[in-house]
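A.B. asks: Make a model of this:
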Amino acid sequence: MPLHRIAVGRYQDEVHSSSAIKAFVAEFISTLIFVFAGQGSGMAFTKLTYGGPSTPAGLVAAALAHAFGLFVAVSVGANISGGHVNPAVTFGAFVGGNITLLRGVFYIIAQLLGSVVACLLLAFTTGGMTTAGFALSANVSVWNAFVFEIVMTFGLVYTVYATAVDPKKGDVGTIAPIAIGFIVGANILAGGAFTGASMNPAVAFGPAIVSWDWTNHWVYWAGPIVGGGLAGVIYELLFIGRSHEPLPTSEY
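C.D. replies: The predicted model follows:
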């Protein structure tokens, strides 16, 4: 059971060391890059359509922007922090015993700050346009959205485990960033019209802070955290055989 591998960690090693600080900065920058591209694509669509309604083309554009942005964000952070870029990924790594509690908490703080700064920069550079928060579509209840976010985030974190965390990944590890970007793009095509397809509490947090709109915000935390946690536990239990040796830092 992966739960026996869960650890709090020592402050000196997991927070105060130079490698830990570099990892936190990397998570901040990677999340900023991702949110700026993803949220910015939606704002660009709004500007080009003069505030018109969402269209299938807009959904495809959002999926591509998020897929490309996440591919880059994971790639540039992978060798420093593991390229989590998402509190749900960090939580999934934690419950699987691949990151300590202390480091995970600071990863999440860095991710949230990166998202907020990205949205503030977008608000400034676009001349005060609104960084729209996530919202449910008509006839989609909070429980519909909750389950939708669980399933989509499960797919995302399962992909992270299979391509980046699993010690048996072999050459598949070289395509981890693009696989992770692709699953997010695919899930946006599936769920964007219903919940906005967050799969990432940080992505929802930045716009909520800047626009100060917290309507149904809990869905975009609870769904991804549950989905990410389930993926981490299930993949560890079923597919990863561990020795007593922990994974090297670069492997998470």
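A.B. asks: make it CA atoms for all contacts and neighbour counts henceforth
C.D. replies: Noted.
A.B. asks: Contact partners for Val203?
C.D. replies: 35, 86, 115 (CA atoms under 8 Å, 6 or more residues apart in numbering).
A.B. asks: If we use 7 Å, what do you get?
C.D. replies: Residues near Val203 by CA atoms under 7 Å, 6 or more residues apart in numbering: 35, 115.
A.B. asks: next up, for comparison:
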Amino acid sequence: MPIRNIAVGRPQEATHPDALKAALAEFISTLIFVFAGSGSGMAFNKLTDGGATTPAGLVAASIAHAFALFVAVSVGANISGGHVNPAVTFGAFVGGNITLLRGILYWIAQLLGSTVACLLLKFATSGMGVPAFGLSSGVGVLNAFVLEIVMTFGLVYTVYATAVDPKKGELGVIAPLTIGLIVGANILAGGAFDGASMNPAVSFGPALVCWSWENHWVYWAGPLVGGGLAGLVYDFFFINHTHQQLPSY
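C.D. replies: Reported below is the predicted structural model:
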């Protein structure tokens, strides 16, 4: 069972140079991702003078987040694994692929990276508001909770299949691209309902800077449940239980 592989880690790990470098990489990668992703939303508001969200705006947000995450994962992959998301880190933890102490370091770095990105955006745009995540009209908290679980499950499952699985082979080369694409696709699917966060850090930075916490728990609970389930499912069925790879044609 994956739970047998869960490890707290040694206290020295919290101050080990490699762990600190990995945390710094997570901080920078998350800053890059949130600056581009949230910045695209602010640019849309600027161009439309704060107008209503349109299908074109949703597509633009999807592309911006997909491209930004592709880059953010790529630049952090060789140092920290390129998590850029507390839900991914949690999914890696429950699958026994990262210790609790290193995971906490990652979480702190990711939340700081998101917050700094939002502060930089607010300063660079002369005080323009950073859009916080919220539920659309007619969407209940339970609806959004389930949406975030399903979307984040797909994201973390993709991370496991393309980046964590030791049998990934050459598929690992395109892992950052596939991770970016699933996030972009999920934004197209869920963005009109709850913003399609899939990432507590992405939600935390704007909420803190704008001090907007309504239904904020959804953007933590949903992604963590979805990420944790994906880690448990993939690790139990496809890593701990040996499966034979099918031949490629």
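A.B. asks: tm score of chain vs chain?
C.D. replies: Scored against TM-score structural alignment, normalised by the length of the second structure, the superposed chains reach a TM-score of 0.96; 242 aligned residues with a CA RMSD of 0.9 Å.
A.B. asks: residue boundaries of the helices in the second structure?
C.D. replies: 17-47, 55-77, 86-94, 100-124, 141-159, 175-194, 200-210, 218-234 (DSSP state H).
A.B. asks: most tightly surrounded among the ones you listed?
C.D. replies: helix 86-94 (a mean of 28; mean count of other CA atoms under 10 Å).
A.B. asks: As CSV, the helices of the second structure with distance to Pro166 of the second structure would be great.
C.D. replies: What follows is these, written out as CSV (distance: least, CA to CA, whole Å):
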stretch, distance to Pro166 of the second structure
helix 17-47, 21
helix 55-77, 15
helix 86-94, 14
helix 100-124, 20
helix 141-159, 12
helix 175-194, 13
helix 200-210, 27
helix 218-234, 12
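A.B. asks: between the ones you listed, which gets nearest to Phe133 of the second structure?
C.D. replies: Evaluated over the helices of the second structure, closeness to Phe133 of the second structure peaks at helix 200-210, with 6.1 Å, by CA to CA.
A.B. asks: What's the match for His91 of the second structure in the first structure?
C.D. replies: For the record, residue 91 of the second structure is Gly, not His. Using TM-score structural alignment, the partner of Gly91 of the second structure in the first structure is Gly92.
A.B. asks: Would you confirm that that match contacts Val226?
C.D. replies: No. Counting by CA atoms under 7 Å, Gly92 of the first structure sits too far from Val226 to count as a contact (8.8 Å).
A.B. asks: How about the spatially most central residue of the first structure: what's its closest non-neighbour residue?
C.D. replies: Residue closest to the average C-alpha location in the first structure (CA atoms, centre = their mean): Asn86, at 2.7 Å. Leaving out its chain neighbours, the residue that sits closest to Asn86 of the first structure by CA to CA, 6 or more residues apart in numbering is Asn200, at 5.4 Å.
A.B. asks: Verify the stated contact: the one you found with Val89.
C.D. replies: No. In this structure Asn200 of the first structure lies outside contact range of Val89 using CA under 7 Å: 8.3 Å.
A.B. asks: nearest to Asn240 of the second structure, of the helices of the second structure?
C.D. replies: helix 218-234 (8.8 Å).
A.B. asks: any idea how far that closest one is from the chain center?
C.D. replies: 11 Å (CA atoms, centre = their mean, to the nearest Å).
A.B. asks: With the first structure overlaid, report how far it is off on average.
C.D. replies: Helix 218-234 of the second structure, aligned to the first structure and superposed, deviates on average by 0.1 Å (mean CA distance after the TM-score superposition for the first structure).
A.B. asks: Quick check: which helices or strands does that helix pack against?
C.D. replies: Packing partners of helix 218-234 of the second structure (3 or more CA pairs under 7 Å, 6 or more residues apart in numbering; DSSP states H and E): helix 86-94, helix 141-159, helix 200-210.
A.B. asks: what does the longest one rub up against?
C.D. replies: Taking CA under 7 Å, 6+ apart as the criterion, the residues outside helix 141-159 of the second structure that touch it are 88, 91, 179, 182-183, 186, 194, 196, 198, 218, 222-223, 225-227, 229-231, 234.
A.B. asks: any idea of the angle that helix forms with helix 175-194?
C.D. replies: Orientation note: helix 141-159 of the second structure sits at an angle of 170 degrees relative to helix 175-194 (axes from the mean of the first three to the mean of the last three CA atoms, to 10 degrees).
A.B. asks: Number of residues surrounding the residue nearest to Lys169 of the first structure when sequence neighbours are not counted?
C.D. replies: Sequence neighbours aside, Thr163 is the residue nearest to Lys169 of the first structure in space, at 5.9 Å (criterion: CA to CA, 6+ apart). Applying other CA atoms under 10 Å, we find 23 residues neighbouring Thr163 of the first structure.
A.B. asks: Quick one: closest of the helices and strands packed on helix 218-234 of the second structure to Met1 of the second structure.
C.D. replies: Smallest distance to Met1 of the second structure across those (CA to CA): 10.3 Å, for helix 86-94.
A.B. asks: Give me the spatial nearest neighbour of the corresponding residue of the second structure for Asn187 of the first structure, chain neighbours excluded.
C.D. replies: Matched across to the second structure, Asn187 of the first structure falls on Asn186, judged by TM-score structural alignment. With sequence-adjacent residues excluded and distances taken as CA to CA, 6+ apart, Asn186 of the second structure is closest to Met151, at 6.1 Å.
A.B. asks: hmm, back to that, mind listing what the residue nearest to Asn86 of the first structure touches?
C.D. replies: By CA under 7 Å, 6+ apart, the contact list for Asn200 of the first structure reads 86-88, 224.
A.B. asks: can you do 8 Å?
C.D. replies: Residues in contact with Asn200 of the first structure (CA under 8 Å, 6+ apart) are 86-88, 153, 220-221, 224.
A.B. asks: Confirm for me that Leu32 of the first structure is in contact with Val117.
C.D. replies: Yes. Here Leu32 of the first structure reaches Val117: they are 6.8 Å apart, a contact under CA atoms under 8 Å.
A.B. asks: Distance-wise, check Val117 of the first structure relative to Lys169 of the first structure.
C.D. replies: 34 Å (CA to CA, to the nearest Å).
A.B. asks: An error on my part: the question was meant for Gly196 of the first structure.
C.D. replies: For Gly196 of the first structure relative to Lys169 of the first structure (CA to CA), the value is 31 Å.
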